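Asker: take this sequence and fold it.
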Amino acid sequence: MSQILHFNGFEMNTPSHINHGLWTHPDNRRHEYTDLRYWTDTAKLLERGLFDAIFLADVVGTYNVYGGSRDPAIARGIQSPNNDPFLLVPAMAAVTEHLGFAVTFTTTYEPPFGNARRFSTLDHLTNGRVAWNVVTGYLPDAARNYGLSAQVKHDDRYDLAEEFLEVSYKLWESSWEPDAVVRDRGRKLYSEPSKVHEVNHEGRFFTVDGPHLSEPSPQRTPVIYQAGASDRGREFAARHAEAIFVGARTIEQAKKVVGQIKDLAEENGRGRDSIRFLIGLDVIVGRTEAEAKAKVADLLQYRDLIGYLVHLGGGSGIDLAAMGAEEYIEYKGRDHIQSSEAAFANKQVRDIIDYYENPTENPFFVSGTPEQVADRIEEIAEAADLDGFNLVQYLSPGTFEDFIDLVVPELQKRGRYRTAYRDGETLRERLFDKGPLAPDAHPAGQARRRLPTPIPAS
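Answerer: Reported below is the predicted structural model:
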């Protein structure tokens, strides 16, 4: 695990992302998510706090399992309404110099060619500060929104994702040679045609001729984030991910997941240190214990229990509204997020309700003074072999402000948090202290080595 811990600000272009009900708090700006100033203010704040990146989640459907309807999600704003995360990045990049941007995009419903150009464009505009959080989608009505009659089955979504990434790597890494762009004014030659190549991909799901429409960007392939926690998702992550959002409900589970994926990465010819592991973290901090406790009491009174159950239903397929408190949840292998359903299998409904009613029992909920919060952050990181955290908000921007003003200085004193950005570094260089390109052992690097004049990775 690296000495410096990595932190992303966890966000979504929606009024209620993770901590549901908190949009109603008078000090929360969540309802301003449609205002560009909300996002530029957030970006400048996170850069002041020396965060690695802002991590933008996304879904392309609605949560419609609880009570057999999407109405509870719509009424409570549970990730609905929900706007496009891509369009936020150029505005936030324009007011920052260093902050990274991890954007979620699903491989299941759109072809890879346009997505490759979008990410190349963002990588150019941000000077190499972009990551792609690769997801396969899990909301059933998302499939119908994109013209499919039914949701693509779980393992088939990963088969499709594998080929989607194969095409993407070919476009980013093997279409344009490193010296294809010459910008020779005298000869009126912008690019050398002989150094721009078609990719000629013909596969099970996609046929893409190429060439890639964008010239090579600083990172070529954006940093690959991933969050799949099923067995198939972990295999996928071990091949492709450079940063993983670990899904676990205990520290022991998190450590097990980290170890399993490191083993798989090694089997795939990648080093055990080739992936950064992050987990979601809820932090409420005060200058004194009394202040921290008062903040907890204040924030939790706005918590919307039903909102959490709506969110759970969409991700797992479990409709708790149709079950009694004493009933046990049976694992049926529903084709949503299988790992989410499995996490609650054999538990009583009342246990799940208790879990969401009292978040202070969550091992990744941390409250107290700056010293106490820093102690717990270090303890979690060491115990679970983590490289960092995605900081979840209660108040926007209050959660980030408190963390930056109170916790960051304490972590800096301990040598666990950067004290400055390095000028000109890409997001990949920030995470790995190496060059801007994906390493040769990564599938993107393997695609790059097929160029007539391959680019050496640092």
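Asker: rest of the way, CA atoms for contacts and neighbours
Answerer: Fine.
Asker: now do the contacts for residue 325.
Answerer: Contact analysis of residue 325 by C-alpha atoms under 8 Å, 6 or more residues apart in numbering lists 348-350.
Asker: which one of the residues you listed is nearest to residue 300?
Answerer: The closest of those to residue 300 turns out to be residue 350 (C-alpha to C-alpha; 19.0 Å).
Asker: for that closest one, what is the enclosing helix or strand?
Answerer: If you go by DSSP states H and E, residue 350 is part of helix 349-357.
Asker: what about that helix, distance to the chain center?
Answerer: 26 Å (C-alpha atoms, centre = their mean, to the nearest Å).
Asker: second chain to compare with the first, below:
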Amino acid sequence: MTREIRFNAFDMNCVGHIQQGLWSHPRDRSMAYRSLAYWTDYAKRLEAGLFDGIFLADVVGIYDVLSGSPAPALRGAVQVPVNDPMMLVPAMASVTQHLAFGVTANLMYEQPFLFARRMATLDHLTGGRIGWNIVTGYLDSAARAIGLDGQMAHDDRYDLADEYMEVVYKLWEGSWEEGAVVANKAGQIYADPDKVHPVHHHGRQYRVDAYHLSEPSPQRTPVLYQAGSSPRGRQFAATHAECVFVNGQKKEGVREIVTDIRSRAEAIGRRADDIKVFLGATIVTGQTEKEAQEKFEDYKRYVSSEAALTHAAASMGIDFAKFDMDEPVETGKSQAITSNIKAMDRAAGPQWTKRKLLEQMVLGSRQPPLVASADQVVDWLKDWVEETGVDGFNLSRTVVPECFDDIVELVVPRLQERGLYKTEYREGPLREKLFGAPRLSERHVASSHRWGRG
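Answerer: This next block holds a predicted model:
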């Protein structure tokens, strides 16, 4: 029996996210991203469609690899300007009851002590609906912004991340015991000092001697998302992640990634079903295939090839301005998202050109869109779940809000009719909705840092 399919909306606190240029479509409202009303309306639309959450991407640098300049990114609104995603969460949570929020935060540039408090605060304010998308970054511009010459090597970033996770686990899981909060007004005792403990961590990268400042939140540790598909990224995901985000490619490639990550998790004492996998997808749909195709042709008129190359250049660490249209692209030793380069190698062969790359980006990104009737979309989603082992989909925005309205009004009812999608939300925090319990399982590495165990 096919599992219940899960949906996250995939977006960013900016004008242009993944499908470059579509912000210029007359019906697109993403230029209103500076308005709280835009985001609260967005959240209510998603909750009406029983979406599991909104997955908010983020970058803390500017895309300046193409032509060695930020000018193309600024012209095309390629994830710049971009505002802090965390600021949106309390507002969206205030108008919803169940919608969850997966927030991207780059651990390379956040001190773990303050970050742990910030995430605990969001978990409190949302009633346990917060998740953290753990990223290590890929932009040299971000490293320079905080005073470094450039970013660390790819695998070294994951080594630092492992230690970072150890620190935040100690803070979230080990500083306050269960029952530490007494909240006794008559006795004027809020917390039992004997059950609140300092964290001592003296590591290679971090030194912390402190009490966690937040009392235990509904989930303690936020639900942990991760999106690395390189060998080192997969091992990190197998160790830490509860939800893994994979980008679209052929089914066999996705199935291999899913199987590999879950096998690695089982090898260290976790279960395969401790990890939910979400596939990135772009869907253009309508009542009929003809209607979907007409919408797709309309959208294509607003795609920006320059903006698409700007995004691809930064994510791959390759300046495409140095290559003619039909000249094989030299990928070299990139320190950016190495899995993106390998995905392109698989899609177009190892000697791919800029022309072949642009042919892949029909809607302004390397994620090929599904253009199909709502009934065909349901079949497509079902087949991907059954054949690859993914649990759900991160649906990338095209023209907002109509792209998500189409999913809610056309696709969700058909999924429900076939028993493939929930008809109401389950109660409880995000982790309980996903895994049946609000706290991390004993099989997760974080449990070793709970008081009395570490």
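Asker: what TM-score do we get after superposing?
Answerer: Remark: TM-score between the superposed chains equals 0.96 [TM-score structural alignment, normalised by the length of the second structure]; 449 aligned residues with a C-alpha RMSD of 1.6 Å.
Asker: rewinding a little: the second structure: matching residues for the helix holding residue 350 of the first structure?
Answerer: Mapping helix 349-357 of the first structure onto the second structure (TM-score structural alignment) gives residues 354-362.
Asker: compared with the second structure, how much does the helix holding residue 350 of the first structure deviate?
Answerer: Compared with the second structure after fitting, helix 349-357 of the first structure has a mean deviation of 1.7 Å; criterion: mean C-alpha distance after the TM-score superposition for the first structure.
Asker: elements contacting that helix?
Answerer: Other helices and strands packing on helix 349-357 of the first structure, by 3 or more C-alpha pairs under 8 Å, 6 or more residues apart in numbering; DSSP states H and E, are helix 305-316.
Asker: what packs against the next helix or strand after the helix it packs on?
Answerer: Counting by DSSP H and E, the next helix or strand C-terminal to helix 305-316 of the first structure is helix 338-344. On a contact count with 3+ C-alpha pairs under 8 Å, 6+ apart, helix 338-344 of the first structure meets helix 305-316.
Asker: so how many other residues sit close to residue 186 of the first structure?
Answerer: For residue 186 of the first structure, the count of nearby residues is 6 (other C-alpha atoms under 10 Å).
Asker: distance of residue 147 of the first structure relative to residue 187 of the first structure?
Answerer: 48 Å (C-alpha to C-alpha, to the nearest Å).
Asker: try residue 407 of the first structure
Answerer: 57 Å.
Asker: the more surrounded of the two?
Answerer: Shown here are residue 407 of the first structure and residue 187; by other C-alpha under 10 Å, residue 407 has more neighbours (24 against 8).
Asker: ok, and the closest non-adjacent residue to that one?
Answerer: Distances taken as C-alpha to C-alpha, 6 or more residues apart in numbering put residue 370 closest to residue 407 of the first structure, at 5.0 Å, once the chain neighbours are dropped.
Asker: please pull up the equivalent of that neighbour in the second structure.
Answerer: That one, residue 370 of the first structure, aligns with residue 374 by TM-score structural alignment.
Asker: and for residue 430 of the first structure?
Answerer: In the second structure, residue 430 of the first structure lines up with residue 433, judged by TM-score structural alignment.
Asker: and for the closest residue in space to its match that isn't next to it in sequence, the neighbour number?
Answerer: Distances taken as C-alpha to C-alpha, 6+ apart place residue 426 nearest to residue 433 of the second structure, at 6.0 Å, with adjacent residues excluded. Per other C-alpha under 10 Å, the neighbour tally for residue 426 of the second structure reads 13.
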